[in-house]
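Novice: Structure here, sequence nowhere to be found:
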């Protein structure tokens, strides 16, 4: 008997909406590559697709959704689509305008989950109130945040009416956000992992390599199974059909408690990207990133 795919497993968010536990991320992928990856993922059983305006590929994601649905005979309601408010669009009115443009890019009538991409100083409270408006109007099924530390998440909870359903964070064996996870458990907010594999730094850890050998799995599958057992929603990014399929094949083994603890012991609180890297938080640093949307050579083709 074949093990049930983890792609069929869902968690219930704090507003009662259910969300797949494993999905496809799309950061740093062109519209063409994303179109192909999303379509392939849907055909392989993925139902959670994650994008953002900042990625510059919402149009490609929309095309991939259409192609995937056409190939499988599924309906829009069978998918769970997440996108995010671009940093440069934050604020109440500007967020509402930006959401209308996002729907046009995705060619959807609603999104399942809309997130604040980063907590832009002085703007994220007003941005959240715009998300609350979209939620009340039924244009989004759930609203959440991304990259909110304990201080900013607490401030948001104190000043607004709707509790986020999700906080999407950089999370991998080298950055496990222990204190933040405790706050989120207390407030009923689900952790979702971006950069779950942590690149080579996590995949090449001797512990991960040894467990891959022990369980006859890839290092990526070991990390994704660990996430699954830690009850974390995970969105590994890939544009390769074989890798996308491989990432989902983690339902036929279980890490022992000892092995889970060994991965937990790898935590170094090591983030790859954080507030000081952005001009909205660190305006005097000439190296700090300004707000920008990724540009791809195929953008015009997908926006026709």
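Specialist: Arrived safely. What you see is a predicted model, and the numbers here were worked out from it, not measured in a lab.

Novice: contacts, neighbours, all on C-alpha from now
Specialist: Will do.

Novice: Going by neighbour count, which residues in the helix or strand hosting residue 207 are buried?
Specialist: Residue 207 belongs to helix 206-215 when assigned by DSSP states H and E. Buried residues in helix 206-215, counting neighbours by 16 or more other C-alpha atoms under 10 Å, are found at 207-209, 211-212.

Novice: ok, of the residues you listed, which one's closest to residue 98?
Specialist: Nearest to residue 98, judged by C-alpha to C-alpha, of the buried residues of helix 206-215 is residue 208 at 41.1 Å.

Novice: okay, pairing it with this:
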């Protein structure tokens, strides 16, 4: 994760902290802004297509403006969202701001169109959309921001969530659930590939390419066929690998974490306890090496 504390701040802005990561060719930023009074300033990434969602507003409401002296005509709502077209300048405004937190996803449309293929409609981003709401997108964005900073351990999860946000923004109609499922041989091929790559990180694009599908179609079809996402399936297999190590040796947790693709012992402990209800140490005492 890259954290930037901005200098040369706009009037009445006390600090701006931007935490950035890249998933699936998109920049995902978690932005925290502290202020004391009226705020009006240009927003970053003016040369790219951007999506924002408001996560917190303290002091007064915030708004996205396409002209600095023209108020946003759309009525305010909690967790309001905006899509700003590439090359279109925009401003953030608040009449009496103390604190604001918002997420911003910066899209490289040519890269994403190539990756997501038929599930991505770049034309939908040619016109700005202001102050709309979608609880499904909000949930995905919050999950993106909550991904721990653990190297490549969460690549599949981050890629999948960005693909999901894009698919929802593109308003792709859902197909019938039955048609979304993978054929049994397709499920076996993907699972065999993921098993062969363990404990290495895998990108969503790799798995979709195995079947010649777009990323978002593959995600939906895999979950419809197995009941869980590709990331969850991979994580369960890594937990099984960790259990094998716990059963057969007295190796310390940091070595087991390294051998099974977790970033460190704490990452392993959190994931292991969430899925088994026990810490690795407790599970080992009850079931493992003696």
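Specialist: The structure has been received and is ready for your questions. In this text, all values refer to a predicted model and were calculated from it rather than measured experimentally.

Novice: so what number do they get for TM-score?
Specialist: Once superposed, the chains reach a TM-score of 0.25 (TM-score structural alignment, normalised by the length of structure 2), with 130 aligned residues with a C-alpha RMSD of 6.7 Å.

Novice: could you pull out the helices for the stretch 1-150 of structure 2?
Specialist: 109-116, 135-145 (DSSP state H, counting those that start in this stretch).

Novice: other SSEs contacting the last one?
Specialist: For helix 135-145 of structure 2, the helices and strands in contact under the criterion 3 or more C-alpha pairs under 8 Å, 6 or more residues apart in numbering; DSSP states H and E are helix 155-169.

Novice: The helix it packs on to helix 109-116, inter-axis angle?
Specialist: 110 degrees (axes from the mean of the first three to the mean of the last three C-alpha atoms, to 10 degrees).

Novice: Measure how helix 155-169 of structure 2 sits relative to helix 135-145, angle-wise.
Specialist: Using the same axes, to 10 degrees, the inter-axis angle of helix 155-169 of structure 2 relative to helix 135-145 is 150 degrees.

Novice: buried residues in the helix or strand that helix 155-169 of structure 2 is followed by?
Specialist: Using DSSP H and E, the next helix or strand after helix 155-169 of structure 2 towards the C-terminus is helix 177-180. Of the residues in helix 177-180 of structure 2, residue 180 count as buried by neighbour count, 16+ other C-alpha under 10 Å.

Novice: counting contacts, what elements does the helix holding residue 207 of structure 1 pack onto?
Specialist: If you count contacts as 3+ C-alpha pairs under 8 Å, 6+ apart, helix 206-215 of structure 1 packs onto helix 219-229, helix 257-264.

Novice: any chance of those helices in TSV, with distance to residue 116 of structure 1 and mean neighbour count too?
Specialist: Converted to TSV, these look like this (distance: least, C-alpha to C-alpha, whole Å; neighbours: other C-alpha atoms under 10 Å):
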stretch	distance to residue 116 of structure 1	mean neighbour count
helix 219-229	23	23
helix 257-264	28	14
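
Novice: Could I get those in TSV, plus columns for distance to residue 192 of structure 1?
Specialist: Output for those, formatted as TSV (distance: least, C-alpha to C-alpha, whole Å):
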stretch	distance to residue 192 of structure 1
helix 219-229	10
helix 257-264	17
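
Novice: Indicate which one of the helices of the stretch 1-150 of structure 2 is closest to residue 235 of structure 2.
Specialist: helix 135-145 (16.1 Å).

Novice: List the contacts of the closest one.
Specialist: Identification of contacts with helix 135-145 of structure 2 by C-alpha atoms under 8 Å, 6 or more residues apart in numbering yields 30, 53, 79, 103, 158, 161-162, 164-165, 168-169.

Novice: do that again at 6 Å, thanks
Specialist: 161, 165 (C-alpha atoms under 6 Å, 6 or more residues apart in numbering).

Novice: And it, what's buried?
Specialist: For helix 135-145 of structure 2, by 16+ other C-alpha under 10 Å, it's 137-138, 140-141, 144-145.

Novice: Can you check what angle separates the helix or strand hosting residue 245 of structure 1 from helix 219-229?
Specialist: Assessed by DSSP H and E, residue 245 of structure 1 sits inside helix 241-248. Here helix 241-248 of structure 1 runs at an angle of 40 degrees relative to helix 219-229 (the same axes, to 10 degrees).

Novice: Report the buried residues of helix 241-248 of structure 1.
Specialist: 244-245, 247-248.

Novice: Repeat that for stretch 215-231 of structure 2.
Specialist: Buried, per 16+ other C-alpha under 10 Å, within stretch 215-231 of structure 2: 215-225, 229-231.

Novice: So which of those sit within helices?
Specialist: When DSSP state H defines the helices, the subset of the buried residues of stretch 215-231 of structure 2 inside them is 215-225, 230-231.
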